[in-house]
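Enquirer: give me a model of this one.
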Amino acid sequence: MPGSLRWLSFAVVLTALPVAAGVLVLREDAPATAPPPPPAYTGTALDDYDTSTVTLSRGPFCDRIPEEALAEALDGDAATTTTYANGEAADLAPGVRDVAHEYGCHVAGDRGAVVRAWLFAPPVTRSRAQALADEAASRRSCTRPAGAPAYGEPSVALVCPAGSRRWVSFRGLFGDAWLACSLAAPAALAEQELLDRAGRWCVAVAEAAAISD
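Expert: I've put the predicted structure just below:
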């Protein structure tokens, strides 16, 4: 009897081994759980964005701007995209090509709009930032929209004509980082809509340049 029990136990073990092996194979072949998709992009009005709490990293940021933010600002698709980094030769303004001491990008859309963003590489003091804001505000033909939201401190907002287009820019100091952004669109676009689109674009730019937690 003891011998029969030993054989019976041995048979049970042999039968269980393939079953266990099958379970292991199934577990190894099971697909890994996919990570949850990132939250859908939702534009934020600059009026609703507290720039006083934002800290920026003075480094490349353009590749972190959501495609949806670009499409929203351009009211269409991107046609050409140019990015540049600190120390590279770049077109810093129409007709001005020089070695950049900033990180930036500009994107032309397929419906006539153009967006830009640039972030100074060296740190900027508060007094220097005020001088930059005053210099920008002194441009002839540009106006400062009443009640424009802050974009850092100090900051300045401008609306300027540019041929068949108008452009809106916001620029300001975030800690020791000077950040600027702009949107140029056909002049037929209402100023308030232009300001809103530019503000949402500038929020996306600040979020892309912000230091992650």
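Enquirer: C-alpha only now, for contacts and for neighbours.
Expert: Will do.
Enquirer: any idea which helix or strand comes after whichever helix in the chain runs longest?
Expert: Using DSSP state H to define each element, the chain has its longest helix at helix 2-29. Sequence-wise, the next helix or strand downstream of helix 2-29 (DSSP states H and E) is helix 67-74.
Enquirer: the helix or strand following that following helix - contacts with which helices or strands?
Expert: Sequence-wise, the next helix or strand downstream of helix 67-74 (DSSP H and E) is strand 78-84. With contacts taken as 3 or more Cα pairs under 8 Å, 6 or more residues apart in numbering; DSSP states H and E, strand 78-84 sits against strand 102-109.
Enquirer: now do the strand it packs on against helix 67-74, angle only.
Expert: For strand 102-109 against helix 67-74, the angle between stretch directions is 70 degrees (axes from the mean of the first three to the mean of the last three Cα atoms, to 10 degrees).
Enquirer: strand 102-109 vs strand 78-84, what angle?
Expert: If you take the same axes, to 10 degrees, strand 102-109 sits at 170 degrees to strand 78-84.
Enquirer: packing partners of strand 102-109?
Expert: If you count contacts as 3+ Cα pairs under 8 Å, 6+ apart, strand 102-109 packs onto strand 78-84, strand 114-120.
Enquirer: need the winner for burial among these.
Expert: Most buried of the helices and strands packed on strand 102-109 by mean neighbour count (mean count of other Cα atoms under 10 Å) is strand 114-120; its value is a mean of 24.
Enquirer: what's in contact with that one?
Expert: Outside strand 114-120, the residues within contact range by Cα atoms under 8 Å, 6 or more residues apart in numbering are 58-59, 62, 73-74, 101-108, 177-185, 202, 205.
Enquirer: picking that back up, can I get the helices and strands packed on strand 102-109 in CSV including distance to residue 16?
Expert: Shown next, in CSV, are the helices and strands packed on strand 102-109 (distance: least, Cα to Cα, whole Å):
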stretch, distance to residue 16
strand 78-84, 61
strand 114-120, 65
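Enquirer: for residue 198, find the nearest of these.
Expert: Residue 198 lies closest, by Cα to Cα, to one member of the helices and strands packed on strand 102-109: strand 114-120, at 8.5 Å.
Enquirer: next up, for comparison:
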Amino acid sequence: MLVNPDAQRKAQEEIDAVVGTNRLPDYNDRPALTYIEAIYREIMRWRPVTPLGVSHATTDDDIYKGYYIPKGSVVIPNIWAMTHDESIYPQPDLFRPERFIKEDGQINDDDLILTFGFGRRMCPGRHMAEATIWLTIVTVLSTFNITKAKDSDGNDIPVDDDYANGVISHKLPFPCSITPRSAAARDLILEANTAYDS
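Expert: Below is the predicted model of the structure:
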């Protein structure tokens, strides 16, 4: 959201219109929060946590699309290539949640989150992980503004687009400013934190 302030603003407008500002969003709000759903899908597509997925070994000889794959072969799914295929996702390096929204304003059918794997070996915890990630996104956006940090002269500190490479990919540390959207938003977070601690 730091480098996509328009998406942050649009998401916050949707949350305010659907949920209001007197409570935190919950999972029951998910069907009505189309743009938040699109942001979730775009985050999972744009920067997959596991760019090369989880490798598997074949248990039998197989032929797939004319290719012979011998038993015991290690198969590594290139999630990054799949989620950056320009024939499916035009301008794949751009963060564009709108790619998941149809012309009528509804979410499209592209709900395959490749990070969780494929077929019967798909991550068994994917539903819990998906719900947790979605709830984190919507809660943070409903209560906080994420903006560039300022230097001592009050100028924006530029943010490098650097990510860790490897089996797990994540954004490298960067300066930013995270502030409550309002006093009411701050109070909601404090109330939730108090309830969690008790």
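Enquirer: what's the TM-score once they're superposed?
Expert: With the length set by TM-score structural alignment, normalised by the length of the second structure, the two chains reach a TM-score of 0.21; 76 aligned residues with a Cα RMSD of 5.9 Å.
Enquirer: thinking again about what came up before, residue 11 of the first structure: which of the helices and strands packed on strand 102-109 of the first structure is closest?
Expert: Nearest of those to residue 11 of the first structure, taken as Cα to Cα: strand 78-84 at 69.6 Å.
Enquirer: between that closest one and strand 114-120, how many degrees?
Expert: Using the same axes, to 10 degrees: strand 78-84 of the first structure against strand 114-120 is 10 degrees.
Enquirer: toward the C-terminus, what is the element adjacent to strand 78-84 of the first structure?
Expert: Downstream of strand 78-84 of the first structure (by DSSP H and E), the next one is strand 89-93.
Enquirer: list the helices and strands that next one packs on?
Expert: If contacts are counted by 3+ Cα pairs under 8 Å, 6+ apart, strand 89-93 of the first structure sits against strand 96-99.
Enquirer: may I see the buried residues of the strand it packs on?
Expert: For strand 96-99 of the first structure, the neighbour count (16 or more other Cα atoms under 10 Å) marks no residue as buried.
Enquirer: one more: stretch 160-179 of the first structure?
Expert: Using 16+ other Cα under 10 Å as the test for burial, stretch 160-179 of the first structure gives 160-161, 165-179.
Enquirer: hang on, residue 107 of the first structure packs against residue 80?
Expert: Yes: if you go by Cα atoms under 8 Å, residue 107 of the first structure and residue 80 touch, sitting 5.7 Å apart.
Enquirer: residue 159 of the first structure - how many residues pack around it?
Expert: Counted with other Cα atoms under 10 Å, residues neighbouring residue 159 of the first structure total 22.
Enquirer: isn't there a strand covering it?
Expert: Yes: counting by DSSP: H, G, I helix; E, B strand; the rest coil, residue 159 of the first structure is found in a strand.
Enquirer: excluding its backbone neighbours, what's nearest it?
Expert: Nearest non-adjacent residue to residue 159 of the first structure, counting by Cα to Cα, 6 or more residues apart in numbering: residue 168, 4.6 Å away.
Enquirer: and the one you found, that one's in a strand?
Expert: Yes: when three-state DSSP is applied, residue 168 of the first structure is found to be in a strand.
Enquirer: ok, it - contacts?
Expert: If you count contacts by Cα under 8 Å, 6+ apart, then residue 168 of the first structure has 157-160, 182-184, 194-195, 198 around it.
Enquirer: again, only using 6 Å
Expert: 158-159, 182-183 (Cα atoms under 6 Å, 6 or more residues apart in numbering).
Enquirer: tell me the buried residues within those.
Expert: 158-159, 182-183.
Enquirer: reformat those as CSV; add distance to residue 2 of the first structure.
Expert: Below are these laid out as CSV (distance: Cα to Cα, whole Å):
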residue, distance to residue 2 of the first structure
158, 96
159, 97
182, 89
183, 89
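Enquirer: quick one: closest of the helices and strands packed on strand 102-109 of the first structure to residue 17 of the first structure.
Expert: Nearest of these (Cα to Cα): strand 78-84, 59.8 Å.
Enquirer: now the closest one and strand 89-93, what's the angle there?
Expert: In terms of direction (the same axes, to 10 degrees), strand 78-84 of the first structure departs from strand 89-93 by 120 degrees.
Enquirer: identify the residues contacting strand 78-84 of the first structure?
Expert: Here strand 78-84 of the first structure makes contact (Cα under 6 Å, 6+ apart) with 103-110.
Enquirer: can you flag the buried ones in those residues?
Expert: Among the contacts of strand 78-84 of the first structure, those buried by neighbour count (16+ other Cα under 10 Å) are 103-109.
Enquirer: can you put the residues you listed in TSV and add distance to residue 5 of the first structure?
Expert: TSV is the format used below for those (distance: Cα to Cα, whole Å):
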residue	distance to residue 5 of the first structure
103	79
104	80
105	79
106	81
107	80
108	83
109	82
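Enquirer: nearest to residue 128 of the first structure, of those residues?
Expert: Nearest member of those to residue 128 of the first structure, counting by Cα to Cα, is residue 103, at 18.4 Å.
Enquirer: ok, now how distant is that closest one from residue 198 of the first structure?
Expert: 19 Å (Cα to Cα, to the nearest Å).
Enquirer: now residue 18 of the first structure
Expert: Relative to residue 198 of the first structure, residue 18 of the first structure is positioned 65 Å away (Cα to Cα).
Enquirer: ok, now residue 172 of the first structure?
Expert: Going from residue 172 of the first structure to residue 198 of the first structure by Cα to Cα gives 14 Å.
Enquirer: residue 182 of the first structure too?
Expert: Separation of residue 182 of the first structure from residue 198 of the first structure (Cα to Cα) stands at 6 Å.
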